[in-house]
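Visitor: Quick one: sequence plus predicted model below, questions after.
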Amino acid sequence: MTLQDKLDAMRDDFENGRFPLVPTRDQLDTMQRATQQLIDSGQADHALKAGDTAPDFTLRDADGNSIGSRALLAKGPLVATFYRGVWCPYCNYDLQALEEIRSEIEARGASLVAISPQTPANSRKSQRDNKLGFPILSDAGTAVAAEFGLRFALPDELIAVYSQFGNDLPKINDDPAWVLPMPARYVIGTDGVIAYAEVNPDYTRRPDPSELLPVLDRLRAGIVA
């Protein structure tokens, strides 16, 4: 079963009352409307894409250690995935799927990191619950996500729904702003140029991690495109 198959099954369970949290029809409509508004905004089209230079960043991992993109790129390519947070089940499936191929990514000389606006404590929970062997970096205020063109503000009606679900993002992220990154996955070459980019304003849609491996193979072979 592919990652998207799992996500589709989870979405079907959620929308049809086979999930621990059963949303109302109004809540579902609000969530779907907010996703469509983000799609229609065209913001994803303006995010960084293949061929662009990735911004340098230094963020703290779940244990408070500073991890910089320059140091990682000095060792090899970098796979960076932006995700919403420990509270998002779609994101957790995504992280688990990445963990399944982590050894293949590392065998190709690349590093793998996840980037989220959540606090280090929540990153530790995410790593523990999803049994991850790669670091989750805390992007306070979604500053790095903004540099990649991924940050967006949640509309008021969606904030109300998330609050009803108990997803207190200001507490989870230690940030009063209700902002998130669009889910995205990047492969950055050692020269800092983005070799692969996938950004989706629909958080229920994620590319299969297996797509990363041919990109890393091309980078290892010195093939630019």
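Guide: All right, it came through fine. Numbers count the residues shown, from 1 in each chain.

Visitor: switch to C-alpha atoms for all contacts and neighbour counts from now on
Guide: OK.

Visitor: Show me which residues of the strand or helix carrying Asp5 are buried.
Guide: In the assignment (DSSP states H and E), Asp5 maps to helix 3-15. Neighbour-count burial for helix 3-15 flags Leu3, Gln4, Leu7, Met10, Arg11, Phe14 (criterion: 16 or more other C-alpha atoms under 10 Å).

Visitor: for those residues, which one is nearest Leu95?
Guide: Proximity of the buried residues of helix 3-15 to Leu95 (C-alpha to C-alpha) peaks at Leu3, which lies at 10.1 Å.

Visitor: now the closest one, nearest residue through space, not along the chain?
Guide: Leaving aside its chain neighbours, Leu3 sits nearest to Asp208 (5.7 Å; criterion: C-alpha to C-alpha, 6 or more residues apart in numbering).

Visitor: I'd say that neighbour and Thr2 touch.
Guide: Yes. Using C-alpha atoms under 8 Å, Asp208 is in contact with Thr2, at 6.7 Å.

Visitor: if we can go back for a sec, now the buried residues of helix 3-15 in a markdown table, with distance to Ala47?
Guide: Formatted as a markdown table, the buried residues of helix 3-15 follow (distance: C-alpha to C-alpha, whole Å):
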| residue | distance to Ala47 |
| --- | --- |
| Leu3 | 23 |
| Gln4 | 22 |
| Leu7 | 24 |
| Met10 | 27 |
| Arg11 | 26 |
| Phe14 | 29 |
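
Visitor: quick one: which of these is nearest to Glu100?
Guide: Among the buried residues of helix 3-15, Leu3 lies closest to Glu100 (C-alpha to C-alpha), at 10.8 Å.

Visitor: who's in contact with the closest one?
Guide: By C-alpha atoms under 8 Å, 6 or more residues apart in numbering, the contact list for Leu3 reads Tyr93, Asp94, Ala97, Arg206, Pro207, Asp208.

Visitor: Report the buried members of those residues.
Guide: Judged by 16+ other C-alpha under 10 Å, buried ones among those: Tyr93, Asp94, Ala97, Arg206, Pro207.

Visitor: Ala50 - that's part of a helix, no?
Guide: No. Counting by DSSP: H, G, I helix; E, B strand; the rest coil, Ala50 is not part of a helix but coil.

Visitor: another structure for you, compare them:
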Amino acid sequence: MTLQAKLDAFKADFVSGKPPYNAPPHVHAVMKRATDELIASGLADRALKVGDQAPVFTLNDPDGQPVSSAELLSRGPLVVSFYRGVWCPYCNMELQALEQALPSFRELGANLVAISPQVRANSRKSVRQNQLTFPILSDTHNEVAAAFGLRFELPDYLIELYKGFGNDLPTFNDDPSWTLPMPGRFVIAQDGTLLYAEVNPDYTQRPDPSELLPALRG
């Protein structure tokens, strides 16, 4: 089953209200409104694209050790996935799919990192919960996400909904701004050129990791 098929199945169960997903219909309407508005904003169209130069970054892993994109690129191409946080089930399913694809990436000489705005303790939870063997990096204030063109501010009505769910992003991220990255996947060549770029303002839509392989082979 592809990653998107798994995400679609989860979404169908969530929207149906089947246990343990008992959210009332207005919750889904609010989420859809926020997604539709983000799509209409055109922000995704302004994100970095194939052929652009990727920003150079150094971010900390869950143990507080710095991980440098320049150092990783000195060894081979780099796959980068931006995700929202351990609280997002769609993100967790994507991380699990990336873990399954990791041997294929490494066979082609590539490294893989995933980036979220969450604090290191929550990154450790991402690693533990999803049984990951690749680095999870903390992007404080979504600064690297902004450099890739992914950062956006949540509207007030969505903030209120998240608070009702207990998704307290300022605590998760140690950042009062209520910003998130749009989920994005990138393949960076050793010279810093983007060989693959996929950004979707609809967080329920994610490419299968196998779709990145042609860029690595090329």
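Guide: Thanks, I have the structure now. Predicted model only: the values in this text are computed from it and were never measured.

Visitor: After superposition, what is the TM-score?
Guide: For this chain pair, the superposition-based TM-score is 0.99 by TM-score structural alignment, normalised by the length of the second structure; 218 aligned residues with a C-alpha RMSD of 0.7 Å.

Visitor: separation between Phe165 of the first structure and Thr30 of the first structure?
Guide: 13 Å (C-alpha to C-alpha, to the nearest Å).

Visitor: Please disregard the earlier target; I meant Arg70 of the first structure.
Guide: 41 Å.

Visitor: about what we covered before: state the distance from the residue nearest to Leu3 of the first structure to Gly141 of the first structure.
Guide: For Asp208 of the first structure relative to Gly141 of the first structure (C-alpha to C-alpha), the value is 28 Å.

Visitor: closest to Ala34 of the first structure among the buried residues of helix 3-15 of the first structure?
Guide: Closest to Ala34 of the first structure, out of all of these and judged by C-alpha to C-alpha, is Arg11, at 15.8 Å.

Visitor: related to what we said a few turns ago, and Phe165 and Thr30 of the first structure? Which one has more around it.
Guide: Shown here are Phe165 of the first structure and Thr30; by other C-alpha atoms under 10 Å, Thr30 has more neighbours (18 against 13).

Visitor: Which secondary structure state is assigned to that one?
Guide: Strictly by three-state DSSP, Thr30 of the first structure counts as helix.

Visitor: Can you verify my assumption that it contacts Leu158?
Guide: Yes. Thr30 of the first structure lies in contact with Leu158 (C-alpha under 8 Å); the separation is 6.3 Å.

Visitor: Against which helices or strands is the helix or strand hosting Ile115 of the second structure packed?
Guide: For Ile115 of the second structure, the host element (DSSP H and E) is strand 111-116. Applying 3 or more C-alpha pairs under 8 Å, 6 or more residues apart in numbering; DSSP states H and E, one finds that strand 111-116 of the second structure makes contact with strand 78-82, helix 89-107, strand 136-138.

Visitor: And it against the first structure, how far off on average?
Guide: For strand 111-116 of the second structure, the mean distance from the matching residues in the first structure following superposition reads 0.2 Å, by mean C-alpha distance after the TM-score superposition for the first structure.

Visitor: Run the chain-centre distance for that strand.
Guide: Relative to its chain's centre, strand 111-116 of the second structure lies at 9 Å (C-alpha atoms, centre = their mean, to the nearest Å).

Visitor: likewise stretch 145-152 of the first structure?
Guide: With C-alpha atoms, centre = their mean, you get 11 Å for stretch 145-152 of the first structure.

Visitor: for stretch 98-111 of the second structure, same thing?
Guide: 17 Å.

Visitor: residues in contact with it?
Guide: With C-alpha under 8 Å, 6+ apart, stretch 98-111 of the second structure has contacts from 72, 75-79, 112, 132-134, 209-210, 213, 216-217.

Visitor: got the buried residues for that stretch?
Guide: Leu98, Glu99, Ala101, Leu102, Ser104, Phe105, Ala110, Asn111.

Visitor: One more: stretch 18-32 of the first structure?
Guide: For stretch 18-32 of the first structure, a neighbour-count test (16+ other C-alpha under 10 Å) marks Pro23, Gln27, Thr30, Met31 as buried.

Visitor: Nearest to Ala177 of the first structure among the residues you listed?
Guide: Nearest to Ala177 of the first structure among these, with distances taken as C-alpha to C-alpha, is Met31, at 18.6 Å.

Visitor: Ignoring the adjacent residues along the chain, who's closest to the closest one?
Guide: Leu158 (6.3 Å).

Visitor: Point out the other helices and strands that the one helix or strand the one you found maps to packs with.
Guide: Assessed by DSSP H and E, Leu158 of the first structure sits inside helix 156-164. Using 3+ C-alpha pairs under 8 Å, 6+ apart, the elements in contact with helix 156-164 of the first structure are helix 25-41.

Visitor: So what's the residue count around Asp202 of the first structure?
Guide: The number of residues near Asp202 of the first structure, taken as other C-alpha under 10 Å, comes to 16.

Visitor: Just list the residues touching it, thanks.
Guide: Thr35, Gln36, Leu38, Ile39, Met182, Pro183.

Visitor: Now which residue in the second structure aligns to it?
Guide: Aligned counterpart of Asp202 of the first structure in the second structure: Asp202 (TM-score structural alignment).

Visitor: What is the nearest of the contacts of stretch 98-111 of the second structure to Leu169 of the second structure?
Guide: Using C-alpha to C-alpha, Leu132 is the member of those that sits closest to Leu169 of the second structure, with 22.7 Å.
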